[in-house]
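[1] Sharing a model that was predicted from the sequence below.
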Amino acid sequence: MLRYETIAELVSEAEKRNIKISELVLEDQAKAMEKEPSKLFDKMATDFDIMVESVKAGSKKEQSSMSGLTGGEGFLMNDYVKRTGGGLSGELMTKAMGRALSVAGCNASMGKIVATPTAGSCGILPGCLVTLYEDRGYDKNDVIMSLFTAGAFGMVIANRASIAGANGGCQAECGSAAAMAAAALVELMGGTPSECADACAIAISSQMGLVCDPVAGLVEIPCIKRNVSGLMIAFSSADMALAGIKAKIPVDECLDAMKEVGDAMVPALKETAVGGLAGTPTGKKLKEKVFGSDK
């Protein structure tokens, strides 16, 4: 059985057996849970279908969060794609941005999402994978299998560092999600297990120190837009790894560094809605708008 304590373990075992990390993990989890691999695959397929539906649900023009602070970001980005043909980043990436915003918006409006690994970072992995499925025509079964790789990397991150903003800042949420997505993207593109690890390490190091500072304590500002930033980092990290660019710092050491940084953060920067953007004059006014004055 795999221990999910290091990504090096996953890479080594997959390379030794000349299989994908997703294949290794599906087999291992089926044994651990005493279930047929097909049953676990079907469950993951359901999760992917929910991701697709959350993109649709959050892309409506009238979409609005329960607080009223955010809403319609997914619609606006999709409209921008149509008006400009893809803007500065190109059609594929702007469509992916729209999907990430839509899923995060779906979450803010109490819609059904898949926390990957958290609700606050729920738009990153769907934004990446649904885009490759719908716009690049990647085989659905391959996309679903890549989720097992993302999930395995997420398990290691959770065990070795953290996936909670209250514990490690937003680097532990959007950072972890981007790292998981980068690994999944590399596998989908035919990359090696080692390249998956490099992509993960690059994504983690690119968001090292990112604080968790939700305005009014709600997973909306700046969380929804950070899902787009995380998505872009996932794509760029995957491309760098596929190009043969090494992370230099081994991925497990990056995770240890992320934990060290998270532990060093003051409480005001870890989901308390006291510091960072939440502590700005405008951030405080928005809190009053939703909850009323503390006085």
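    Received the coordinates, thanks.
[2] From now on I want contacts and neighbour counts done on CA atoms only, so please keep to that.
    Noted.
[3] quick one: which helix or strand includes Leu286?
    Per DSSP states H and E, Leu286 falls inside helix 281-291.
[4] With Ile163 instead?
    Per DSSP H and E: nothing holds Ile163, as it lies in no helix or strand.
[5] Can you get me a residue count around it?
    When neighbours are counted by other Cα atoms under 10 Å, Ile163 registers 28.
[6] which residue sits closest to it, ignoring its sequence neighbours?
    Distances taken as Cα to Cα, 6 or more residues apart in numbering place Ala172 nearest to Ile163, at 4.4 Å, with adjacent residues excluded.
[7] Can you name the residues that contact the one you found?
    Ala161, Ser162, Ile163, Ala164, Gly165, Met258, Gly262 (Cα atoms under 8 Å, 6 or more residues apart in numbering).
[8] if I pick Gly283, what's in contact with it?
    Val215, Ala216, Leu277.
[9] So which of those is the closest to Ala8?
    Leu277 (36.3 Å; Cα to Cα).
[10] what's the spacing between that closest one and Ala177?
    From Leu277 over to Ala177 the distance is 21 Å, taken as Cα to Cα, to the nearest Å.
[11] More neighbours: those two, which one.
    Per other Cα under 10 Å, whichever of Leu277 and Ala177 has more neighbours is Ala177, with 34 against 20.
[12] Quickly note the distance from the residue nearest the centre of the chain to Ala278.
    Nearest to the geometric centre of the chain sits Ala177, at 2.6 Å (Cα atoms, centre = their mean). Distance from Ala177 to Ala278, counting by Cα to Cα: 22 Å.
[13] Likewise for Ser229?
    Counting by Cα to Cα, the gap from Ser229 to Ala278 is 19 Å.
[14] Second structure follows, compare the two:
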Amino acid sequence: MRAYEDWVVLAENKGLKISQVVLLNQIEELEIPEQALLERMGKNLKVMRESVNMGLSGNRRSVSGLVGGDAAKIEARRKSGLTLLGAPLSGAIARALAVAEVNASMGRIVAAPTAGSCGVLPAVLLTLEEILGVGETELLSALFTAAGLGMVITDRANVSGAEGGCQAEIGSAAAMSAAAAVELAGGSPRQTADGAAIALKSMLGLVCDPVAGLVEVPCVKRNATGAMIALTAAEMALSGVKSAIPIDEVIDTMAEIGQQMSCSLKETAQGGLAMTPTGRKIRADFL
């Protein structure tokens, strides 16, 4: 079973970044040259950019009509200068919604780690590109950091809403994004672990309760809140705030909580928001 602590210790001992350790591991395990792996990750980043731009256009609508156009609303408010959070953070919200809306409208996205949580990582990375002025090389490295944590999560727990609730989807995406953000901002391997742990702890117990059984409500908007949690966790870790519980133990706890959850709260649309009066009405109207 993989452990993120192993990535951290190896990186510290060799004076490397988490992304470098993960890349070296994948070169060895997959027997694929470094350049080929970088090109593959570059294609993922390209799709993320395209999904953001597509969603921000405001032209995407899901078949149900429940989702679409909200990313463009946030972006318009951001450009007006009226935002409460400042342009960068409002941009993160808009980007997260944009990608999730593209997914809901059957567009092309990168599952990061799932389709339902696809907006978190692109939103965080492309927002930091704007804030920090980093280039393509740094963004690709950050994606490998996120992927390294994702591998650990899938080994120790899972990223499926049907198995672990939304904590396994949006929670994992937030943790992966926090780790990537910390490294992108110059944090240490240990700080990536703290950032990931803080983010995931903040989302433990989150249920998967899609209204009408669609990955739309409340899923799309949770991508935006997941991005905000990731950035908050990264900021804390970069400031020297530590997680009292190590990331691997937080992941294990997420798995245990998922096992304890009722099946009605794990993507079955039989509980949570899906069973509110409005949720029932939406389902009846849609079906």
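    Perfect, I can see it now. Predicted model, so just to flag it, every value in this text is computed and none were measured.
[15] TM-score for this pair?
    Taking TM-score structural alignment, normalised by the length of the second structure as the basis, the two superposed chains have a TM-score of 0.98; 287 aligned residues with a Cα RMSD of 1.0 Å.
[16] Quick check: the aligned residue for the residue nearest to Ile163 of the first structure in the second structure?
    Alignment note (TM-score structural alignment): Ala172 of the first structure maps to Ala168 of the second structure.
[17] for Ser206 of the first structure, same thing?
    Match for Ser206 of the first structure (TM-score structural alignment): Ser202.
[18] which residues touch its match?
    Residues near Ser202 of the second structure by Cα under 8 Å, 6+ apart: Gly171, Ile229.
[19] Go again with 10 Å.
    Gln167, Gly171, Ala174, Ala175, Gly226, Ile229, Ala230, Ala233 (Cα atoms under 10 Å, 6 or more residues apart in numbering).
[20] my read is the fourth one is in a helix, agree?
    Yep, that's Ala175 of the second structure we're talking about. Yes: under DSSP: H, G, I helix; E, B strand; the rest coil, Ala175 of the second structure falls within a helix.
[21] Surely it touches Leu204?
    No: between Ala175 of the second structure and Leu204 there is no contact under Cα atoms under 10 Å: 11.2 Å.
[22] what's the overlap in contacts for the two?
    Ile251.
[23] Give me the more crowded residue out of the two.
    Counted by other Cα under 10 Å, Ala175 of the second structure and Leu204 do not tie: Ala175 has more neighbours, with 38 against 21.
[24] Just want to check the distance between that one and Lys14 of the second structure.
    For Ala175 of the second structure relative to Lys14 of the second structure (Cα to Cα), the value is 24 Å.
[25] where's the closest residue to Gly168 of the first structure other than its chain neighbours relative to Met208 of the first structure, distance?
    For Gly168 of the first structure, ignoring the flanking residues on the chain, the nearest one in space by Cα to Cα, 6+ apart is Gly262 at 4.0 Å. Distance check for Gly262 of the first structure against Met208 of the first structure: by Cα to Cα, it reads 9 Å.
[26] residues in contact with Ser51 of the second structure?
    Shown here is Ser51 of the second structure, whose contacts under the criterion Cα under 10 Å, 6+ apart are 45, 95-96, 98-103, 107-110, 118-119, 122.
[27] please redo it, this time with the cut-off set to 7 Å
    Ala98, Val99, Val102, Arg108, Ile109 (Cα atoms under 7 Å, 6 or more residues apart in numbering).
[28] quick check, it in a helix?
    Yes: counting by three-state DSSP, Ser51 of the second structure is part of a helix.
[29] Need the counterpart of it in the first structure.
    Using TM-score structural alignment, Ser51 of the second structure pairs with Ser54 in the first structure.
[30] go on, Leu139 of the second structure?
    Using TM-score structural alignment, Leu139 of the second structure sits opposite Val143 in the first structure.
[31] what's the burial count for that match?
    20.
[32] Against Ala203 of the first structure, how distant is it?
    Distance, Val143 of the first structure to Ala203 of the first structure, by Cα to Cα: 20 Å.
[33] What of Cys122 of the first structure?
    In terms of Cα to Cα, Cys122 of the first structure sits 16 Å off from Ala203 of the first structure.
[34] Show me which of those two is the more surrounded one.
    Ala203 (34 against 30).
[35] Identify the residues contacting that one.
    Ala203 of the first structure neighbours (Cα under 7 Å, 6+ apart): Gly175, Ala178, Ala179, Ile233, Ala234, Ser237.
[36] so what's Val290 of the first structure closest to, chain neighbours aside?
    Ser67 is the one closest to Val290 of the first structure (Cα to Cα, 6+ apart), at 6.3 Å.
[37] Ignore what I typed, I meant Ala96 of the second structure.
    Ala96 of the second structure's closest residue in space is Gly119 (Cα to Cα, 6+ apart), at 4.2 Å.
[38] Aligned to the one you found, what sits in the first structure?
    Checking TM-score structural alignment: Gly119 of the second structure goes with Gly123.
[39] And for that match, the neighbour number?
    Gly123 of the first structure: 40 neighbours (other Cα under 10 Å).
[40] these two touch, right, it and Ala100?
    Yes: Gly123 of the first structure is in contact with Ala100 according to Cα atoms under 7 Å; the separation is 4.1 Å.
[41] Spell out which residues are contacts of both of those two.
    With Cα under 7 Å, 6+ apart as the test, Gly123 of the first structure and Ala100 both reach Asn227.
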